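only geometry, no sequence info:
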């Protein structure tokens, strides 16, 4: 890969289905962290969540449809984890990504506040800063960042409040974004579909059309 000057951020999840909580988060982040590119990484077999309802190909199709509705053409989807027959370990994915982009490219992983608190329990989770920066986003109902620093002392020496610092190193920093994630969840959307409730305003119209066409979440 030759893209070594801008910051490339990766956003993992099952995206079952992808919704405006996912999309508006990265759009908001991109306004004050000027990413060169944001790459969505759909999981195949997640290690910390139930097995997805939609198939890998259905979730990939929904992610591509959602991104196609955005005016920002710097968003993309990386389907590599969907090709794995084993659980998707984030550390393995970033080891491969780092090899592809080279040692000097600034790379980042967008992670929710709730996931950050469990990172020490992930498979080799504390090794992630070797390969990328961590961009942590607030979650509704969770403590403020000062509380998290008290409970998650392991990353305190990596903490930065300067987004420009993320461009100056290829990896190793933790940036706490003030962007609040919307209280939209995929589980609630699936529940609404099962109960015949409208999901307008929760996910892109193209994704809604695909869900209807595929008969998902009924």
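Nice, I can see it. Owing to the predicted nature of the structure, the values given are computational and were not obtained by experimental measurement. Numbers count the residues shown, from 1 in each chain.

make it CA atoms for all contacts and neighbour counts henceforth
Fine.

mind checking which helix or strand residue 58 is in?
Secondary structure assignment for residue 58, by DSSP states H and E: helix 56-68.

which helices and strands sit right next to that helix?
strand 37-42, strand 75-77, helix 205-214 (3 or more CA pairs under 8 Å, 6 or more residues apart in numbering; DSSP states H and E).

recalculate using a threshold of 7 Å.
On a contact count with 3 or more CA pairs under 7 Å, 6 or more residues apart in numbering; DSSP states H and E, helix 56-68 meets helix 205-214.

what comes up buried for the helix it packs on?
Buried residues in helix 205-214, defined by neighbour count with 16 or more other CA atoms under 10 Å: 206, 207, 208, 211.

just stretch 102-117 next, same as before
Neighbour counts using 16+ other CA under 10 Å place 105, 106, 107, 108, 109, 110, 111, 112, 113, 114, 116 of stretch 102-117 among the buried residues.

second structure for comparison follows:
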């Protein structure tokens, strides 16, 4: 069994998120991709849309593809502490059948901050990593951001749309897959601050949900007020 885990704020979930999940499923033949809104993101500050709204929007964003599934694995912690991806992966691994292979999916921007993640080295012990990026993303430079103790050994798989690298880490070896053909790469921050009645970067059902529930209006109002000074 091959399972993908794709965590993030999904604030809001946009076409780029779905494109990356589908690309990973296609290229790595994943049976399921778990998309998990994070309760509290350690590296981001500021108010996010309520967790329940982000879950609801994500359900709308991925509807129609049976491989994609919303997961509550990264739901808010009872004590209000941040959610750490490595801890979530460890819990998932305990729940998966013996022999299941786990893939942690992320965009290039997230990969470039990997050195700042909590127990980033531990990520490689729990799963293979899958990085989606636009054409032209160069792993040679990005590899410099890997945490101490982790290094890319060499190219192990090279085919159209997917390059797989063997990675050495203190617990052994795992794989790092680069998917360089991501067609949709959108900033959720831009959408939150520029959201209009119709937004081509979002599934129309997500746009409707945002409008119906009045999400992000305060942020847009604050932006307009600041620009008017």
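That came in fine, so what should we check first? What you see is a predicted model, and the numbers here were worked out from it, not measured in a lab.

between the buried residues of helix 205-214 of the first structure, which is nearest residue 86 of the first structure?
Proximity of those to residue 86 of the first structure, judged by CA to CA, is greatest for residue 211, which lies at 26.2 Å.

how close does the nearest residue to the closest one once chain neighbours are set aside sit to residue 74 of the first structure?
Distance criterion CA to CA, 6 or more residues apart in numbering; nearest residue to residue 211 of the first structure, sequence neighbours excluded, is residue 217 at 7.7 Å. In this structure, residue 217 of the first structure lies at 30 Å from residue 74 of the first structure, with CA to CA, to the nearest Å as the measure.

which of these two has more neighbours?
Using other CA atoms under 10 Å, the more surrounded residue of residue 217 of the first structure and residue 74 is residue 217, with 19 against 14.

now do the strands in the second structure.
Counting by DSSP state E, the segments of the second structure that form strands are 2-8, 32-37, 68-70, 101-107, 128-132, 151-159, 162-169, 172-179.

and the second one, what other elements does it pack with?
Taking 3+ CA pairs under 7 Å, 6+ apart as the contact definition, the neighbouring helices and strands of strand 32-37 of the second structure are strand 2-8, strand 68-70.

list of residues touching the shortest one?
Residues outside strand 68-70 of the second structure that contact it (CA atoms under 7 Å, 6 or more residues apart in numbering): 32, 33, 34, 35, 36, 58, 59, 62.

mind redoing it with 10 Å?
Taking contacts as CA atoms under 10 Å, 6 or more residues apart in numbering, the residues outside strand 68-70 of the second structure that touch it are 4-6, 18, 21-22, 25, 30-37, 55-56, 58-63.

against the first structure, where does that strand fall?
Mapping strand 68-70 of the second structure onto the first structure (TM-score structural alignment) gives residues 75-77.

and what of the longest one?
Aligned by TM-score structural alignment, strand 2-8 of the second structure corresponds to residues 7-13 of the first structure.

contacting residues for the alignment partner in the second structure of residue 192 of the first structure?
Using TM-score structural alignment, the partner of residue 192 of the first structure in the second structure is residue 194. With contacts taken as CA under 10 Å, 6+ apart, residue 194 of the second structure has the following neighbours: 188, 216, 217, 219, 220, 223, 224.
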